[in-house]
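Colleague: predicted model and sequence below, questions to follow.
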Amino acid sequence: MTRKLPWYGLGLLILAQICYPLTDDGARTAVTVTTVVLGYVLSVGHAALTRGPRVAAVLVVVTTGGGLFVEAAGVASGAPFGEYAYSGALGPKIAGVPWVIPLAWTWMAWPAWLAAVRLVRPTALRVGVAGVGLAAWDLFLDPQMVAEGYWTWSNPSPSLPGVPDVPLGNYAGWLVVAILMMTVFSGLAGPAALVIGPDAPMYALYLWTYFSSILAHAAFLGLSASAGWGALGMGLVALPLAVTLILHRVRT
């Protein structure tokens, strides 16, 4: 029963995400917050169930605490993401940052880390792959959230073609922060163990996020450019992960 809990959590998360493009503007904020909370509980809960409470605690301290720290620094100073500000749509703020934002860092950091553990063995490479896997998610996230009015940049130029509201420096900042997070997490969490069966829900979460984001941006949200950029960027990790899982399935 315990092993099935992450699958149940993933099912609820997918249901919430399916509702997102089908709801109107007034309900989307509630769906957004619900989705992030479900993703956070899923990732932290999976870490605790499969790696123990110590690793789960490290995950929370490094990615939730670290996420709040860098977001608060970003809002106050403009570094490392550029000058931006949050609207009040996402609820109460901590140091200028909506409380739900740090949870999102943790939500995707854990499956990105496990994808890297699945793909490569050397620690330095795992940190790099996990950092790319987390940062590339922002190619979907920021254009979508800016379009919803949750935050804005004061000077979004230069930007990616077709995504004029998000500066290039933001993505660079995400990559630097993500790699630093993964470096600290790897050092504090200890040796990474590959457990393919129990980690399957997190692989599914990462791949679902990738493919569903492409579909949602291209077909439902009118964000075809970010669909393409996200497909390229996040695909650097998602597609090799999918291939390794398919090959593993064929061999067994």
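Modeller: That came in fine, so what should we check first?
Colleague: could you use CA atoms for every contact and neighbour count after this?
Modeller: Fine.
Colleague: would you indicate which residues of stretch 112-131 are buried?
Modeller: 112-119, 123, 126-131 (16 or more other CA atoms under 10 Å).
Colleague: quick one: distance of it to the chain centre.
Modeller: 15 Å (CA atoms, centre = their mean, to the nearest Å).
Colleague: residues making contact with it?
Modeller: 109, 133-134, 175-176, 178-183, 186, 192-194, 196, 199, 202-203, 206, 237, 240-241, 244 (CA atoms under 8 Å, 6 or more residues apart in numbering).
Colleague: what strand or helix carries the closest residue in space to residue 38 that isn't next to it in sequence?
Modeller: Counting by CA to CA, 6 or more residues apart in numbering, residue 38 lies nearest to residue 13, which is 5.9 Å off, once chain neighbours are set aside. Residue 13 is part of helix 5-19, with elements assigned from DSSP states H and E.
Colleague: second structure follows, compare the two:
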Amino acid sequence: MTAGALTRVPAARRAPAVLTGALLLTAIAYPLTSDGAVRDVVSWAIVLLGSALSVVHAGVSRGPRTALGLLGLVAVVAVAFEAVGLATGYPYGTYTYSDQLGPTLAGVPFLVPLAWLMMAWPSWVLAARLARRRPARVLVAAYVFAGWDVLLDPQMVDAGYWTWAHPSPGLPGIDTVPLTNLAGWLLAGIVLMGLLDVLVDRTREPGSPHTGDAAPLVALAWMTLGGALAHVGWLGLPGSAAWGVALAVPVLAALGLHHRAARPGAGR
């Protein structure tokens, strides 16, 4: 697209691309930042940009009702799961947040539901591209959602944002996060994505999506695969990097098959 053509695109439709660009640049800055206070600011910026991207893209592509519903749904589900997790240790295991994450609601830092929002919409968008039927779509979205956390959680523990009381047993190569956390994220993902799928179906505007889904998909790809590169190259977390790539392989394979089947003349 030429610069002239880009200027003719309505500003609202350009917003997801602009937010994605800012998100990627900020994510690149994270592993290059060594000062703890500056890294905290970068972490906040990543989550704020990512959550804004989710809401803005949902509104531009599916309509304002979907965007508002997404914001409300994720906030409620995230706070509910996290508050129960903090109080009971179920379903993730026993963990505590540090004061670095700032203000809380029911013991849950405000940043946490925003991080869920950043992760939830791209996960659902990718699943919607891969699966036509709701049960499969929900399971794929939950898998992507939980896989993202497998990469993210060790990074956040390493930064001191939260700690696990009993980090073992964990995935091989990850000794700071228990397997119960993965099970909890899969459960939370299934609940959230099931509700989100119904929400989108009931609130989306006729004829949507009104714009493409490239922005959240690019953000998802960079935050997972680029994050894995940062883990092994700068953050000293090779185990989570390996798991991030391994969990992405089935999704990449499914995307390749989907693209091949969608090509003109495929199957002839």
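Modeller: Alright, I've got the coordinates. This is a predicted model, so every value here is computed, not measured.
Colleague: TM between them?
Modeller: For this chain pair, the superposition-based TM-score is 0.93 by TM-score structural alignment, normalised by the length of the first structure; 251 aligned residues with a CA RMSD of 2.1 Å.
Colleague: count the neighbours of the aligned residue in the first structure for residue 107 of the second structure for me.
Modeller: Aligning on TM-score structural alignment places residue 107 of the second structure opposite residue 96 in the first structure. Neighbours of residue 96 of the first structure under the rule other CA atoms under 10 Å: 18.
Colleague: who are the contact partners of the closest residue to residue 96 of the first structure other than its chain neighbours?
Modeller: Closest residue in space to residue 96 of the first structure, ignoring its immediate chain neighbours: residue 72 at 6.3 Å, by CA to CA, 6+ apart. Residues in contact with residue 72 of the first structure (CA under 8 Å, 6+ apart) are 94-97.
Colleague: rerun that using 7 Å as the cut-off
Modeller: With contact set as CA atoms under 7 Å, 6 or more residues apart in numbering, residue 72 of the first structure has these partners: 95-97.
Colleague: that one falls within a strand, correct?
Modeller: No: looking at residue 72 of the first structure with DSSP: H, G, I helix; E, B strand; the rest coil, it is helix, so not inside a strand.
Colleague: look up how far residue 193 of the second structure lies from the equivalent of it over in the second structure.
Modeller: In the second structure, residue 72 of the first structure lines up with residue 83, judged by TM-score structural alignment. According to CA to CA, to the nearest Å, residue 83 of the second structure and residue 193 of the second structure sit 19 Å apart.
Colleague: and residue 42 of the first structure, how many neighbours does it have?
Modeller: Quick note: residue 42 of the first structure (other CA under 10 Å) scores 26 neighbours.
Colleague: how many neighbours does residue 219 of the second structure have?
Modeller: 24.
Colleague: that one and residue 20 touch, don't they?
Modeller: Yes: applying CA atoms under 7 Å as the test, residue 219 of the second structure and residue 20 come out as touching, 6.1 Å apart.
Colleague: what about the strands in the first structure?
Modeller: 84-86, 93-94, 97-98, 151-153 (DSSP state E).
Colleague: check contacts around the equivalent of residue 67 of the second structure over in the first structure.
Modeller: Taking TM-score structural alignment, residue 67 of the second structure has residue 56 as its aligned residue in the first structure. Residues counted as contacts of residue 56 of the first structure (CA under 7 Å, 6+ apart) are 44, 47-48.
Colleague: what's the closest of the residues you listed to residue 158 of the first structure?
Modeller: Comparing the contacts of residue 56 of the first structure against residue 158 of the first structure with CA to CA places residue 44 closest, at 35.8 Å.
Colleague: what's the closest one in contact with, if anything?
Modeller: Contacts of residue 44 of the first structure (CA under 7 Å, 6+ apart): residue 56.
Colleague: map it across to the second structure for me.
Modeller: So residue 44 of the first structure corresponds to residue 55, using TM-score structural alignment.
Colleague: which residue is nearest the centroid of the first structure?
Modeller: residue 108 (3.1 Å; CA atoms, centre = their mean).
Colleague: is it correct that it is in contact with residue 136?
Modeller: No: here residue 108 of the first structure does not reach residue 136: they are 10.5 Å apart, not a contact under CA under 7 Å.
Colleague: what's the burial count for residue 243 of the second structure?
Modeller: 20.
Colleague: corresponding residue for it in the first structure?
Modeller: Looks like residue 243 of the second structure aligns to residue 229 there (TM-score structural alignment).
Colleague: ok, residue 152 of the second structure to residue 20 of the second structure distance?
Modeller: Distance from residue 152 of the second structure to residue 20 of the second structure, by CA to CA: 18 Å.
Colleague: neighbour count: those two, which is higher?
Modeller: residue 20 (24 against 19).
Colleague: so who does the more buried one touch?
Modeller: Residue 20 of the second structure touches 53, 215, 219, counting by CA under 7 Å, 6+ apart.
Colleague: same thing with residue 209 of the first structure?
Modeller: Contacts of residue 209 of the first structure (CA under 7 Å, 6+ apart): none.
Colleague: so what's the aligned partner of the residue nearest to the centre of the first structure in the second structure closest to, chain neighbours aside?
Modeller: Mapped onto the second structure by TM-score structural alignment, residue 108 of the first structure lines up with residue 119. Counting by CA to CA, 6+ apart, residue 119 of the second structure lies nearest to residue 145, which is 6.4 Å off, once chain neighbours are set aside.
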